[in-house]
Structure formats: structure tokens, C-alpha cells
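J.: A predicted structure for the sequence below; I have some questions about it.
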Amino acid sequence: MSYPILMRPMVSLVGPRRSWLVVLLGLVLAGLALTLAPAPTTSEDTASNLPADSESARAADRLAELPSSDEAPAIVVISRPDGDLTGEDLGSLQGLTRALADSAEGEVSGPVPAEDRSAALITVPLPGDLTDQQNGAVVEDLRATLAQALPDGLRGEVTGGPAFQADLGKVFEGADVRLLAVTASVVALLLLITYRSPWLWLVPLAVVGLADRTALAAAETFSALSGVGVDGAITGITSVLVFGAGTNYALLLIARYREELRRHESRHEAMRRAVGQAGPAILASSGTVILALASLGLADAAFLRGIGFVGALGLAVAVAFALLLLPSAMVLPGRWLFWPFVPRKGQHDPTRDGVWARLGRSVGRRPVAVAVVSVLGLLALASAALGVRAGLSQTEQFRDPPESVVAQERLAEAFPAGFSSPLRVATHPDDVETVTAAAKRVGAVDVRTAGTQDDLAEVDVVLADAAGTSGSLATTRDLRVELAEVAPDALVGGEVAEDVDSRDAATRDRAVLVPVVLGIVLVVLLVLLRSVVAALVLTTTTVLSYLSALGIGWFVFEHWLGFSAIDLSVPLLAFIFLVALGVDYNIFLTTRAREEVLETADTRGSIVTALAVTGGVITSAGVLLASVFAVLGVLPLLVLTQVGIIVGVGVLLDTLLVRSVLVPALITILGDRFWWPSKPQAVHHARHVSG
């Protein structure tokens, strides 16, 4: 049999002796990667969407020149669980202030009571140049001192930048192990159900698990060499991608291998044919995802760039293991690996007249009605996406808020809404009065000079509205407009300004990356299927599936889970994953349909056959991928929970509705026009005449 040129080296690796060598060499190379990988560059801004060249980032860099930048303030929030603070409570806090001074880098200030005495705060300056581990230890010491010196009947909590950073590190402790354990357990269970064999599932699980660890080592090496930061969120998403996509490719390959075992006595020949036939579809689908993830390198947000580069590298490792190592690992044990359902040569293939074949024939009898109902249903689901609100404040990033977030919320309740998150304006000392006047014109409730040196001053602007609200965002934009006229060199930073810049960056990234990803998908489909109509139809259905998943996800978030908004990066990440991964199933279905058309010249009959033979394995792959993405809920960040739910729902829609019902109906309606301008029917007739 003649194989595509690209597949011939992969096909040639399968053989009685070569398979042993391939497996041994794969284990050695993976072991070297795991052993020699250097420490990665860590990211301190988990899930940050802030571009490095934004005004707020430039303001932070400028303010870092002030002498006080060597200090990072931790804020101790004191309250009474059963009421307001009394005069006696406030007096007793003087002793607490002296006790906390032992942990401070500079002078401890406070206590400062709220007007209603519902809380008081003490500011404790900590060193600002510590590593994550050192900062965590300092914050723990501060909290231990607070617990020992806190007067009876009072509650003390630590917030501020150092505390938030320390809590972020704590919530990710052990999260990668939990994620790996849960993901592997889900994959193992679904593989066991799929194959109904006591040991077959062990081979793909072992190969994909090794691919995941190798991909992590490759990501760490890339991070160390390139300086691209990685954190628990990025590595968690990459593990899910490797396990989900890698297992999908394994399912497709093993299904084709089992089909070929019913045609060939030699298991090596059966696997060579399986690799040669399934390989192009696997390469096309994985290439789509890799290119789509790599396009995130065009994003302004560092978090998205990190996911793009590391995820693309992880997927490349996964597909390499699926097409190079897995085929040899599968043929070593022999046919008995499929026990008790061992495929034999000449055995009837039950898929060709099973439930998926009946579904295909049923769709073929009423394709127009099926297509109309499916599209209307997807549009109805997508309509819920019209109300999506994007943008989470720092305190909304966690499913289970740590102490620093709880204290921040308590601080916001006791003091003016913008007190805990002032705008930080970097300006020249001569412009301080001008900046102060401009801030008051736009509605600031308090303006104060926080530090100064020869050519630089920091002006803190307290807003009337809390961080993350539309009022605070609008006031920040108004202040920038005012300062552009009266103090053009001034830079507005701080948490609210960072939120403004992050929202602008997210809008820009969507405008740039959505067309790029759609272009990648269209080009891959055009190259693979050689059909303009097929590429447009499949891309359109996948986008419609994404919009429907976004609508369902937002309904669940708003009405069931009580989320006020989705993270800024979620719509784009979900789009990348769903369009790139979702088109996989259309690729698997239509490449098989094209293969059947070349044999029969019957487009309508070919889609029924393609659905029959791929329906079971693609459905298993879709359910598995959706389940694996749902495992992202193990990690503590809300952005990961939201991505997991939307992508999981979208994959199920793709698997159970779009690929199984809508696409077959559309192909049946279009008939041979689906393949335009190529003519696989003509190729069939030419072969028949020449034969």
C-alpha cells in the first residue's frame, strides 16, 4: 500500500524488531528530558492580562525608582466579630503595633480606625525584593506574630501585595499533583469503559502520562531559555491539553488499528496501515491546535502568551508520542491486548451497522429538517452569550478566597470604596498640584503625595467607587484624559488602572487573534480536504458551537454558580480551545468520509459509513476531553474553572450534536458540492476505468 510521504517514516518504525527499539529509545529520551530539564522562569502575575508596555505597567516601573519602592506594605485589618471596635480596643492595639514592628522593614503606622469603627488598619512595611519563597516565610511570620499578640476578642487578618502573593503560592501548593492524579484517574476510568478490557487501557494511559511529564520538562526548558514565565495555571492547562488531546489521538489510532486487525493477519501490517490512514487526520487536527496556540504569541497579555507557547510545545510532544511511541507500544503485546474482545482477521466489523449507522441513515432521510432544527437550537443557546460580562477584580479570582482576599473585602466595607486600591500617579514634583487639581475635578475623594525625590513624585488618588466597578474604570479614563492636557508626562497606575489596561488589551487581543485562528483553521481544512465548501461549512459550525457553549457557560455562571463576571481571558481562551479542538472531530469525520468517497463515489452513503465507523470512538474522545477539561476545577483560580466548564460544554456540543447530526445533515444536503472544487468522485471513476 502507498502511504502519504509525510507518514512513511512513521509507518516504517513499526516492525517486529524496530518496535522494541522505538519503545526503548522513547523511554531513554523521555528519561533524559525529565532528568536534565532546568528550573523554569516563574511568573509572579498569575492569570495577569496586563501588557508590559501599558501605561499602568510603565507607571509601576517608574515608581519603582522611589526609595520607598524597596518596601511592600502589608495591611493588617483588625475588627471585632460581634460588633464595632471600642475605645478600649483601639487603645490595646498600640501594643500590637509595637509587636508587629519586629517583622517590619520600616516604620509601622496605625492603627487607623474607620469612621464607623467597624475596622481599623495597621500598615506594616515588608521587604519588597524577596523571592516568592522568602516572601511567603515573612508573611507567615507576620501572621504568627499577629496571632500571638492580638488582644482577646478581636480578629486580625493580613492583606496587601505581599500577603496576596503568599496566599497565591499557598493555594497552588500540591495543586499540580492533585490535577495529575484526578486527570489520570478520569482518563483511566473512561478508557476502561471504552475498551472493556482489563489491561488495554494501561498502554495509552502510560504513553500519554509519559508524554505529559516530558511536555512539562520541555516547557521548563523552554521557559528557562526564553524567559517566558510559567506558573501553576499555565502548567495546569498544558497538562489538561496533553492528556485530553493525547488520549483523543490514541483513541483514534487504536480504533483504526482494531479495524485493520479484522483485515490483516499481521498485527504489524495492521498497525502500519492504521498509522498511514489515521496519521494525516491526527497531524492535521494537532497541527490546527498547535498553530492556534502559537498564535497567542501575538497577544499583549503575558498570561495568554505563556499558555500559547507552552501549550503548543506540550501538544507537539503529545502528538509525537501518539504517532511515534504508541504504535510500537501497542503491537508489542499482540492481539491478546484487546481481550476479551479480540479482533480476528475476517471478523465482521460491528460498527458498520450499529447505532451510529442507524443515526446516519435517519439524518439522511430528513436532512433539511435536521439541519434547521439543529441550527435554531444552537442559535438559541448562543443568544445567552449576548449578556456576558467580562472582568474580575483581584478579590474575585479565587473560588475559595484566602485570608488576603477576605481581609481586602473587609477593608473595602469599612473604609471609602476606593481606599484599598488607590490610583498611583507617577509625575514630576512640579506637577503635583496640577495632578491633584485634575484628580479632584474628576471626582476623587482623597488625594495625597505618597513619596518624592528629585524628578519623581507619587500621587495617590482615592476614588469614590470600588475597584472593578464601572464607575472606577470611567473615572480612571477621565483622569488620564485630564492629565494628557495638563501634565502629559504623568502616568496613571494602580490596580484600577491595571484593570482598564487589561480590558483594553483583551479587546485588542480578541480583534487580532480571532481572525488569525479562523484563518489557520480554514487553511488546514483547505489543505486536508481540498474543498472550499467543506472548509467554510466545518469552520462555521465550529464557531456556532463555540458561541452556544459560551451562552450555556454564562447562564450556568450567572444563575447557578453566582459569578458576577467571567475573567477577561476566558472568551479568547475558550475560542482558541473550542475552535481548534472542536474542528478535530469534524476532521476525523470528513477525512474518513473522503476516504470512503474515493472508494464508492457516493457522498451521501460515505458520510453514513464515516459516521458509523467513527461515531463510537469520536464520542468516547469527546466525552473524555470534556471530562478532562472539567478537571481544571481542581485548581483554585476562577479563570480555570470557567475555561473548563465552557470548553467541556462546547466539546460535548461538537461531539453529540454538531459532528453527529448537523454536519452529516449539511453534507447530505450539499451532496457532491460539499467537495468543491475537488472531485473525489472523478478520482474514483478514473481508478475504476484504469482498473
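T.: Looks like it came in fine. Numbers count the residues shown, from 1 in each chain.

J.: contacts and neighbour counts: CA atoms only from here.
T.: Noted.

J.: Which positions within the helix or strand in which Asp61 is found qualify as buried?
T.: Using DSSP states H and E, Asp61 maps to helix 55-63. Within helix 55-63, the residues that qualify as buried are Glu55, Ser56, Ala57, Arg58, Ala59, Ala60, Arg62, Leu63, counting by 16 or more other CA atoms under 10 Å.

J.: can you put those in a markdown table and add distance to Gln397?
T.: Output for those, formatted as a markdown table (distance: CA to CA, whole Å):
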| residue | distance to Gln397 |
| --- | --- |
| Glu55 | 23 |
| Ser56 | 20 |
| Ala57 | 20 |
| Arg58 | 24 |
| Ala59 | 24 |
| Ala60 | 22 |
| Arg62 | 27 |
| Leu63 | 26 |
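
J.: Structure two is appended below for comparative analysis:
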Amino acid sequence: MIAILRFITGQRTAWAVLIATIVAVGLLFSLLPSSESEDFPTSGLPSSSQTAQVDRLLADFPSAKQTSAVVVWSRDGENLDSADVAAITERAAALGERSIAPRATAPKFSSDEQAAISVVPLEAQTTSADIGETATDIRAQASKDLPDGLRAYLTGPVGFQSDISNAFAGADLRLLLVTVIVVAVLLIVTYRSPVLWIVPLVVVGIADGLSTVVVGALADPFGITVDASVAGIQSVLVFGAGTNYALLLVARYREELLRVESRSAAMLTAVRSAGPAIAASGGTVALSLLTLLFAELSGNRALGFACAIGVVIAILFALIVLPAALVVCGRGLFWPFVPRFQSGADAGKAGFWTRLGRVVDRRPAPVVFASILGIGALSLGLIGASVGLSQADQLLGEPESVQAQKIVDGSFSAGLTSQTVVLAPDAAAADAADLASATRGVDAVQPGESANGLTRLNLSLASAPGSDETFGTIAALRGSYADASGALSETLVGGTDATALDNLTSAQADQDLIIPMILAIVFTILAILLRSLVAPVLLIVSVLATYFASLGASNWIFQNLMGFPAFNTNVLLLAFLFLVALGVDYNIFLTTRAREEAHRHGTREGMVRALSSTGAVITSAGILIAAVFAVLGVLPVVALTQIGVIVCIGVLLDTLVVRTLVVPALVFLTGDRFWWPSRPAARAPRI
């Protein structure tokens, strides 16, 4: 291993490493097959769910080749007059000319006389081929020659699908540009150099591009579907983690340049010292992400697969390509603050972080107590929190499909545009319809087509799509059918709202399975790296406290400032994964250095010196990765915005409070017991 490190950091051999990297990356870009990501996320429910079963069975029905656009006309709360009614009737007839069922487009007027609705059946394959053009054509047809003040809105499957596609249109490029700008600005501020930031940014940028290509090539063979949201999070994580590792390595390299004249020797020491921490930190993140492969939801599995590959590539570039690039560029890369060799230089000299460590050392108990109070106060924001957003709440702003849904909810049955599908054996179809009609919350039951011994029933529910009342009605239907006797017990319930309910159920199952696995992985890695059983417990508790505090603060912001009624389904699990994994990064950076210093100076002084050496870089890394995750908010998708806000708050809280105050205070309180059963300070000189 030492020979490999010497080759990477040698002044001449570093050139060979860079040339080999350029050739290898070029070959991979040209030879690996490309794969286009999906435009929008799919549900990805397990095959055992009722929704998945219904979808498979519906594939044999004639209507499986159909989709629909729902057009709503309204005067924004004013009553429709006779001219409006005539114009709407004419427009609905025109829409029928492009529909596969012209008579079905006849408009239905609301009882309050304020809105009208038309369902336009369309051929599914043709519509999906260019959903944007289809939506544009329908909007134009529905809005043509309308009286002043009367407006047409598009919603339903085509409307929502079009708005989601528009939300992700150009998402990769927009997210990448904003991420690069944010990282560049923060690196310039951190390094205080007009040139140094270029090298880490280029290295991480190449790693991000390569990870995208590798994930795209491996996704299809492994049966993974990578959509735009997964690709966006992957890119953000690679940039965040890659620049984190670069900050740690460059900080240690700069420190060593003050101690030795040879930049190759300085980089060799930096890689040997910081390399294990970087590898352990990245390995923890990658292994935590891989636990998502055990998830029920395919979207979670895709995210774990893509991000784990991205993090591994980021680690390799941080430990191989970045050291070689820095050695090749020489000391002048740090201009104008070039680190010069100083005989007897001591990186542990007094500074802000040293003084902070001394203050915490003198009064660790009050620091821990005050921190517990603050974290506990933030966690109270979780009171009244709920999980699960309706389809209309998935996108930021007020896209047309959401506006139309609000009009439908106000003037028609709330569940009119979100039908629930019941599949019953032909022999039990009548009984299934009667049972559905008698179920509280079911507004209407309409018998439909039959295929392969099954009859379809279309149910309209009285409550709003995605609401707790709707989920309760679906659960009641499923329970009633399951408790029935004979063929009726084989009845299945699916549809849009059933899909949302099954997503919520699967997401909870994923949390129950994945979160303990992540904690076990984190504990094991920390125990092996620190050779301690006490330290991992205390560090994990601090990370969990940060997680709940960030959730509480975020929930208050979402409900009171941003108008989000609940957390999106997968947000809690993904926020936990990123916060715990990234929190462990900073734990490892600090405590591995503290253990190294404890050998020479004892536990208490070792922690002060570790804080002095890593405080600035951890803070810089935390601010950078918080800003990078906040970039997810540039996409008009509530789930990504929520993840960005939670991780941003959590990382800032972790780096500015927990890692700089709470963890050192816990070490000062426990003393040498922090490392039990090992004793790194046993040979340290006693003062």
C-alpha cells in the first residue's frame, strides 16, 4: 500500500497517474452504453401490493390502452352564464374529435353553476410518446374562442404527467450548473485563492460525470430505473461528498507543507493520515446507501444503487486523482497564501478553535446541558407532523393541474378526477358493487368492462385525493372484501389513491427495515475505526439528536413558511440516511484525529488539538454540503425541496453545534473511558 501511495504522490509518477486517469475516463465515456433517465418518478411498488396486482390484471382489459385528459372550465368563482355554457359545449365537442370515445367528452356542469368538466379518453401509447405536445394541443383546443374571463384548465392523468415532466425538463443541466456555481464560490471563500479551487472542482466534476455514465450503463442490466429525481440527488451527493473529502485532504496537505520541504512527502503524509478517515467516511456513506437495495419501493433501490456508485467513485478520485493533481501543480497553487516550510511548525498553535476547545474543556457539563435544551426545543417542532402528500401537493407553486384539481374539489365530488378501481370476479361483481355502495366515503359506483373472468368497478370517493379520509375509505373497502366469503373475498382495490396508500405503507416498511441496518453499519464502522464501544454509542446518539432537531425545525418551516401540509412519503428515510451518513463523516474526521493526538498528548489535550486542526475544515465542509443540498430546491418538486432543507439544517446544526461543542464536551466528560476498551492515551506523557 505504501508503494502505491508513493507512486500516486511522486512528483514524476503523479503525471503518470493523471495521464492514466484521462485515458481511462475517456475510454469509459466512449465505450460504456448510454442510458436515458426516466422523465418522472414511477411508483415502483412491490408486486405483492394490491395496486401492483390490479395494474397487472388491468393490462388485459381493453381500457389498458387508454388514458385520459380532464379539462375544467371556470370563471374563478363566478357563475357560468349561457354564453359560457354554449362555448364549453362547443369546445367539448371539438375535444371529442381527437378522442377515441367522442361521446365521453360531453361536459358535466357543477351544481353550483361555477364550473364544468370534460373527460377526454385518449390512446395511451400515442399520448405517452409526447405527453408535452398532447397536453399543449388539448389546452389550445379547450381554450379556443372562449368568452372573456372564462378559462380552461388541464388536469387528470395527462395534466399531472405533463406538469411533472415540465418540472423535470432540463433538471439535470439546471441542477448541475447551480451546484457547480455554489461549490466554486464556497471553495474560493474557503481556500482564499483564485486558482486552488479549480483543481478540486475539476476532479469532482469528472467524478460526477463518470458516475453518471457508470450508473447509466449498469442500471439496465441490474433492472434499475433511474429517474430525474434520482439522478439529481446522485449528482448533488457526489459533488457534496467529493468536495468534503477534498477539503479534508487539502487541509492536511497544507498543514504538512509547513513541516516538510518536499511536496511529495507532504502529500504522502496527508494521504496516509487523512486517507483512512476519508475511506471510512465514504465507505460508511456507500454501505448505508446500499441498504436501500433491500427496500420495497424501487425508487429507493434506484437511489441507493446510483448514489453508492457515485460515492465510491468520489472516494477513488479523492484518494488517487486529487493527490496526484495537487502534487503536479505544486505549492504555487495556494497563491497568494503559499504555505512555506517552517522548521518546527506546529499545526496545534493557539487559534479560535483551540480557544473554543479550552472553554468547552473547562465547562463540559453546562455545554452538554444547554445543547440538549436547544436540540430538544427544535425537536418539539415535530408535534403535529404528518407524512404523505396528495398528488396536488407534490409540486411547488400552482401548476395548472393543481389549480384544476382545486376547482374540481370545490365544485364537484372531491374524488371525481381520481377514480378508485375495484376488480371483482364476474360471479361476485354485483355483490362487490353493493358492498362498495354501502361503504362510507364512496360517492358513486359505476360498473365497467370485463376481461379474463374479472369485472371492473369504477368508484368515485367523496373525500379529496390523497387525504386521510380517502385512505381510510380504501382500507375499509379492502378490509370488507378480505373478510367476505366466497369469490367476493378475491376482490382487489387499486387506482391512484390506492397507489398513494400502498406507497405510504411500503415507505413505512422500508423505514422499519433500513434505519436499524444503517445504525448497525455506522456502529460497526465506528467501533472498528476507533477501537471503542463507548464512542460509537455517544456519537450515534448525537447524530440521532441532530436528525430529530432538524426534522422539527424543518416541519415548522414547512407548515408555517412554505405551506407544505406534511412530509412527502420517502423524505424521512432519505433525510435520515443522508444526515446520519454525513454526520458520521464529521464524527470520523474529528475523532480519528483526536485518537491520533491522544497517543501523544492524552485524551483531553488530544481533543483540543483535534478540534484546532479540524474545526475549520469541518465547518467549511459542513457549510459547503449544506449549501449543495439546498440547491435541490431549484427544482419545483416538494420532495426534493424538503430533503434539501432538512439536510441543510441538519448538517449546519451538526457541524456548528454538535461536532464543535457537544462531541468535545462528551469526550471531556468521559475522559479515557470514551475510548474503552482501548487506551490510546495510555502512553501519552502526563502533565
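T.: Yep, it's here. It should be emphasised that the depicted structure is a prediction, and the values quoted were computed from it without experimental measurement.

J.: Superposing both, give me the TM-score.
T.: After superposition, the two chains reach a TM-score of 0.96 (TM-score structural alignment, normalised by the length of the second structure), with 680 aligned residues with a CA RMSD of 1.9 Å.

J.: Which neighbouring elements make contact with the helix or strand following the helix holding Asp61 of the first structure?
T.: Under the assignment DSSP H and E, the closest C-terminal helix or strand after helix 55-63 of the first structure is strand 71-79. If you count contacts as 3 or more CA pairs under 8 Å, 6 or more residues apart in numbering; DSSP states H and E, strand 71-79 of the first structure packs onto strand 120-127, strand 155-160, helix 161-171, helix 403-414.

J.: how big's the offset between strand 71-79 of the first structure and the second structure?
T.: Following superposition, strand 71-79 of the first structure is found to deviate from the second structure by 1.1 Å on average (mean CA distance after the TM-score superposition for the first structure).

J.: which part of the second structure lines up with that strand?
T.: The aligned range for strand 71-79 of the first structure in the second structure is 66-74, by TM-score structural alignment.

J.: same question, stretch 362-371 of the first structure
T.: By TM-score structural alignment, stretch 362-371 of the first structure lines up with residues 359-368 in the second structure.

J.: Give me the contacts around that stretch.
T.: Arg604, Leu661, Val662, Pro664, Ala665, Leu666, Phe668, Leu669 (CA atoms under 8 Å, 6 or more residues apart in numbering).

J.: The first one: how many residues sit nearby?
T.: The reference is to Arg604 of the second structure. Applying other CA atoms under 10 Å, we find 24 residues neighbouring Arg604 of the second structure.

J.: Pretty sure it sits in a helix.
T.: Yes: under DSSP: H, G, I helix; E, B strand; the rest coil, Arg604 of the second structure sits within a helix.

J.: wait, it sits on Thr670?
T.: No: contact criterion CA atoms under 8 Å: Arg604 of the second structure and Thr670 do not qualify, at 9.7 Å.

J.: related to what we said a few turns ago, show me which positions of the match of stretch 362-371 of the first structure end up buried.
T.: Quick answer for stretch 359-368 of the second structure (16+ other CA under 10 Å): Val360, Asp361, Pro364, Ala365, Val367, Val368.

J.: roughly how far apart are the second one and Phe352 of the second structure?
T.: This means Asp361 of the second structure. 14 Å (CA to CA, to the nearest Å).

J.: Next one: the equivalent of Glu173 of the first structure over in the second structure from Ser68 of the second structure, what distance?
T.: If you follow Glu173 of the first structure across to the second structure using TM-score structural alignment, you land on Ala169. Counting by CA to CA, the separation of Ala169 of the second structure from Ser68 of the second structure is 22 Å.

J.: Matching Gly469 of the first structure against the second structure, which residue comes up?
T.: Small correction: residue 469 of the first structure is Thr, not Gly. So, by TM-score structural alignment, Thr469 of the first structure is matched to Ser467.

J.: Quick check: its match vs Leu268 of the second structure, distance?
T.: 59 Å.

J.: more crowded one of these two?
T.: Leu268 (24 against 17).

J.: Skipping its backbone neighbours, what lies nearest the corresponding residue of the first structure for the more buried one in space?
T.: Here Leu268 of the second structure is matched to Arg272 in the first structure, going by TM-score structural alignment. Spatial nearest neighbour of Arg272 of the first structure, chain neighbours left out: Val11 (5.0 Å); criterion: CA to CA, 6 or more residues apart in numbering.

J.: was I right about the one you found contacting Gly279?
T.: No: between Val11 of the first structure and Gly279 there is no contact under CA under 8 Å: 9.2 Å.

J.: Tell me who's in contact with the nearest residue to Leu635 of the first structure once chain neighbours are set aside.
T.: Using CA to CA, 6+ apart and skipping the chain neighbours, the partner closest in space to Leu635 of the first structure is Ala175 (6.1 Å). Contact analysis of Ala175 of the first structure by CA under 8 Å, 6+ apart lists Gly232, Val634, Leu635.

J.: what does Ile22 of the second structure give?
T.: Ile22 of the second structure neighbours (CA under 8 Å, 6+ apart): none.

J.: Return the residue of the first structure aligned against it.
T.: By TM-score structural alignment, Ile22 of the second structure lines up with Leu27.

J.: so how far is Val207 of the first structure from its match?
T.: Counting by CA to CA, the gap from Leu27 of the first structure to Val207 of the first structure is 10 Å.

J.: wait, isn't Tyr586 of the second structure in contact with Val657?
T.: No: between Tyr586 of the second structure and Val657 there is no contact, the gap being 11.9 Å when judged by CA under 8 Å.

J.: Between those two, which has more neighbouring residues?
T.: Using other CA under 10 Å as the criterion, Tyr586 of the second structure and Val657 rank with Tyr586 on top: 27 against 17.

J.: in the first structure, which residue is closest to the centre?
T.: The centre of the first structure sits closest to Ile237, judged by CA atoms, centre = their mean, with a distance of 5.0 Å.

J.: Just give the closest residue to Gly156 of the first structure, not the sequence neighbours.
T.: Ile78 (4.6 Å).

J.: show me the contacts for that neighbour.
T.: Ala119, Ala120, Leu121, Ile122, Leu154, Arg155, Gly156, Glu157 are the contacts of Ile78 of the first structure under CA under 8 Å, 6+ apart.

J.: Count residues in the vicinity of the residue opposite the second one in the second structure once aligned, would you?
T.: Under the alignment (TM-score structural alignment), Ala120 of the first structure maps onto Ala116 of the second structure. For Ala116 of the second structure, the neighbour count with other CA under 10 Å is 24.

J.: Alright, I will stop here.
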